[in-house]
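1. here is my input, please return the structure:
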Amino acid sequence: MGSPKKNESKGFFSAMTSGFSMFGTAMSRSVNGLLGYEGVEVINPEGGKEDAEEEAQRGRWRQEERDSYWKMMQKYIGSDVTSMVTLPVIIFEPMTMLQKMAELMEYSHLLDQADECEDPYLRLVYASSWAISVYFAYQRTWKPFNPILGETYEMVNHGGISFISEQVSHHPPMSAGHSENEHFTYDCTSKLKTKFLGNSVDVYPVGRTRVVLKRDGVVLDLVPPPTKVHNLIFGRTFVDSPGEMIMTNLTTGDKVVLYFQPCGWFGAGRYEVDGYVYSADEEPKIMMTGKWNEKMSYQPCDMEGEPLPGTELKEVWRVADVPKNDKYQYTHFAHKINSFDTAPKKLLASDSRLRPDRYALEKGDLSKAGTEKHSLEERQRAEKRAREEKGHQFTPRWFDPTDEITATPWGDLEIYRYNGKYTEHRALADTSGEEANANSVEFNPWQYGNVSAE
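-> Alright, predicted model coming up:
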């Protein structure tokens, strides 16, 4: 096995990529085999008749719908379709992108463990496993609703954390999120960039995710891999995230680089993740291996990336039990996200749970969901016109724009910073006995005025 040490001519990241390529191949034949990862899933990445028939049986598309949609979408090939295309509600799931951000908190206990851990390299094992854990949820092929400008999502009653996210921009679509408990704070600014390729779409996570571990003040920065949604219209739809995930300890310079294997024919390599935790001197310290839909394990290694004698693989994370035959492939935690059980008292009227289109879809009323979705979009356009006529600008409530611009592998990103006002609001609201449910509070994200479509 080649050593993943620094390559003076190619630079650190090129050397790591080369090293991981060899490491990933070896690990998939050795460690993964020992762990029992021999099973494969029959998937044709290009799509085929059998896959198309199976997708139709799921109720996603009827043949005439596929044909009609394909004719409409052909003109957008090569374009960023993040917010420029109106999509049929039949392909949606009853969740918004703001709620999907909150799914990263399902295994937040891993960040608690990272904060409590004294070993700086094992700390990255816990933290990166937390970052990997959400990919089990991300494999869902249903599309979440785009948030309305000013829409929010709140979550409490999970692991002692509080979570708030807000749609801070409509063009381009941008969301900001903040979460914290006694062990960590999490801050994210997200701006998705897409490229429609016909029967697939590439999704580039133009975002910045920072985690601060409170005990030692350690700051972690996460750069996730891009995602590809295959067989959007023809064939069996599935999600793949080939590429590198890099988590850097900005305080010490240590980092972990994990390679997500691409899905090959018959599902070969799908789900597999392999990589190393590196010291600030770019020396491999711990190897990690597993599958993002199952579990992750780790083992100390030598300078050549080989397991240290006398050590063994230890499991650090395993996916929780999930409901069987769930229509939207939701986890138990995803159902909690939609539930008012995780909602705080005096829920904000802008909360995603209260969206009438999302709620109608959750209840199985596709016709009403489509009508409500159209109505919300028209009201959003009307509010924008009214605001522009007055020369006013939208101002986020819980996050402030900054002058900071950060470079990502897929483009520059304007950073929004949590302003602390939600913490103050929640402290006051929690003293109220007022509860919230879908019938008692009307969805109202409008900051300029609750205008109606003309």
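
2. please make it C-alpha for all contacts and neighbour counts, starting now.
-> Fine.

3. what residues of stretch 288-302 count as buried?
-> Neighbour counts using 16 or more other C-alpha atoms under 10 Å place 288-293, 295-301 of stretch 288-302 among the buried residues.

4. could I get these as TSV with distance to Tyr276?
-> Formatted as TSV, the buried residues of stretch 288-302 follow (distance: C-alpha to C-alpha, whole Å):
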residue	distance to Tyr276
Met288	6
Thr289	9
Gly290	12
Lys291	15
Trp292	16
Asn293	19
Lys295	16
Met296	12
Ser297	11
Tyr298	9
Gln299	10
Pro300	9
Cys301	9
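
5. pipe those into a markdown table and attach secondary structure and distance to Lys368 per row.
-> Formatted as a markdown table, the buried residues of stretch 288-302 follow (DSSP: H, G, I helix; E, B strand; the rest coil; distance: C-alpha to C-alpha, whole Å):
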| residue | secondary structure | distance to Lys368 |
| --- | --- | --- |
| Met288 | strand | 47 |
| Thr289 | strand | 45 |
| Gly290 | strand | 43 |
| Lys291 | strand | 39 |
| Trp292 | coil | 36 |
| Asn293 | coil | 34 |
| Lys295 | strand | 39 |
| Met296 | strand | 42 |
| Ser297 | strand | 46 |
| Tyr298 | strand | 49 |
| Gln299 | strand | 52 |
| Pro300 | strand | 55 |
| Cys301 | strand | 57 |
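
6. let's see this one next, to set against the first:
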Amino acid sequence: MTCAAKVATDSALDEEDYREECELPEEEHTESHAGTSGSGGYKFDTAADKEDIKTQRQAVWVLLKGVGSTLLRDGVNLTKISLPVRVFEPRSFLQRITDNWAYLDLLEIAADTVDPADRLKYLVAFVIGGLRRATSTLKPFNPIIGETAQSVYASGVTVAAEQISHHPPISSWDVRDQHNKFRFYGNGNWVASARGNSIKGQQSGRQACWFASDGATVSWELPPLHLRGIMWGERVLKYSGEIHFTDDLNDLSCVVHIDPQASTSFISSLWRSKKSAKQQDQIRGSLVQGERVLDTVTGCWLTHVEWERGVAGGKVNRLWDVQTSPVRTPQAIPSPLQSDSRFRQDLQFLEKGDQDASQEWKSKLEEVQRHDRRLRKEGLKH
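-> Alright, predicted model coming up:
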């Protein structure tokens, strides 16, 4: 029996059959470091997480009956298929994107920092800390083209976001300090593909922050992620790769490596594979001005960011700590545009717990969006 047929006819398919029929390998594991286990990453292991995961997996099995081996063997672009509302949270991606900016205090401190090198150190901590906050078992709704979201932080920093493209899905945002000390802006093209028991994705797109103190702009892009345990086993989110920060005006740059290669002796390297020599979840990088190394950053994207020489003349080294750094959440403004995410009927019904009505409205909105896309294509022909 083929994989597609097996999934389509057996609702009680277990994970062993799933792997065997679809020729999926076991998950790979590497040596642990710094309090992590297996291949590291953020573990979704709370009671609430496990309940959400259970509900998601039930919904995914139903989905698999329709797509069969295409999803399992070859993978599928998740931005191009309609998922059931059971796997969603009652927020749009435009609303959820602010989770990445939970340590906004660091961005505000950066704007008040005179030394451009110290400013960049705070910005690095702001971005790395954001990776830790962008963890959720549930998926946000894909924004509809033209959809907006407006909110404000207690400090007065405002957020304006808009969905500017349907396929590829691109979100744009503008975050401003009320005193015009900084402007944080950018766009995110969320790309995600599922294959077997995992999802690989990335919020690609340039992000930048302009600072009024000297007119400098620092830019960067987020690293790729790997979410394991979609269908069975432990659910784990892992980041890896590099983040490049650039301040051209002040000739500053910093490359932060996530899961860097460990420094090993010749003898120990004989006993370690290249993969297992990685320092799971650790970060390491150098702040450089021209050819000169100014400082070195270390830590872990799950727990902390520390600079060897620190800021303010070495008085502070650890700029972000998951245990002590305050988390900031913006609130929706009282009178938003009618295109605001909060007016979407599918989100409203899901928030009330009515999944049937939410699913019905989600299907209606998707059909409207497909119709509008056809009209735009026809318009381009004339």
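
7. farthest pair in the buried residues of stretch 288-302 of structure 1?
-> Asn293 and Cys301 (24.3 Å; C-alpha to C-alpha).

8. distance check, the most centrally placed residue in structure 2 against Ser37 of structure 2.
-> Nearest to the geometric centre of structure 2 sits Ala134, at 5.4 Å (C-alpha atoms, centre = their mean). Using C-alpha to C-alpha, to the nearest Å, one gets 21 Å for the distance from Ala134 of structure 2 to Ser37 of structure 2.

9. what of Asp346 of structure 2?
-> For Asp346 of structure 2, the distance to Ser37 of structure 2 - C-alpha to C-alpha - is 39 Å.

10. show me the helices in the stretch 251-382 of structure 2, by range?
-> 266-269, 345-351, 355-381 (DSSP state H, counting those that start in this stretch).

11. so which of those is nearest Gly188 of structure 2?
-> Closest to Gly188 of structure 2 of the helices of the stretch 251-382 of structure 2 is helix 355-381 (C-alpha to C-alpha; 19.7 Å).

12. the closest one: how far from the chain's middle?
-> With C-alpha atoms, centre = their mean, to the nearest Å as the basis, helix 355-381 of structure 2 stands 26 Å off its chain's centre.

13. and the equivalent of Leu361 of structure 1 over in structure 2, how many neighbours does it have?
-> Leu361 of structure 1 maps onto Leu350 in structure 2, with residues paired by TM-score structural alignment. Other residues within reach of Leu350 of structure 2, judged by other C-alpha atoms under 10 Å, total 20.

14. and Leu380 of structure 2, by the same measure?
-> Neighbour tally, Leu380 of structure 2, other C-alpha under 10 Å: 7.

15. separation between it and Arg373 of structure 2?
-> Counting by C-alpha to C-alpha - Leu380 of structure 2 and Arg373 of structure 2 are separated by 11 Å.

16. now swap in Glu234 of structure 2 and tell me
-> Counting by C-alpha to C-alpha, the gap from Glu234 of structure 2 to Arg373 of structure 2 is 39 Å.

17. quick revisit: more neighbours, Asp346 and Ser37 of structure 2?
-> Asp346 (25 against 14).

18. one step back: nearest to Gly130 of structure 2, of the helices of the stretch 251-382 of structure 2?
-> helix 345-351 (24.5 Å).

19. give the buried residues for that closest one.
-> Those would be Gln345, Asp346, Leu347, Gln348, Phe349, Leu350, for helix 345-351 of structure 2 by 16+ other C-alpha under 10 Å.

20. can you give me the helices in structure 1?
-> Here structure 1 has its helices, by DSSP state H, at 12-29, 31-34, 49-57, 63-73, 97-102, 109-116, 120-133, 135-138, 332-338, 356-362, 366-389, 421-429.
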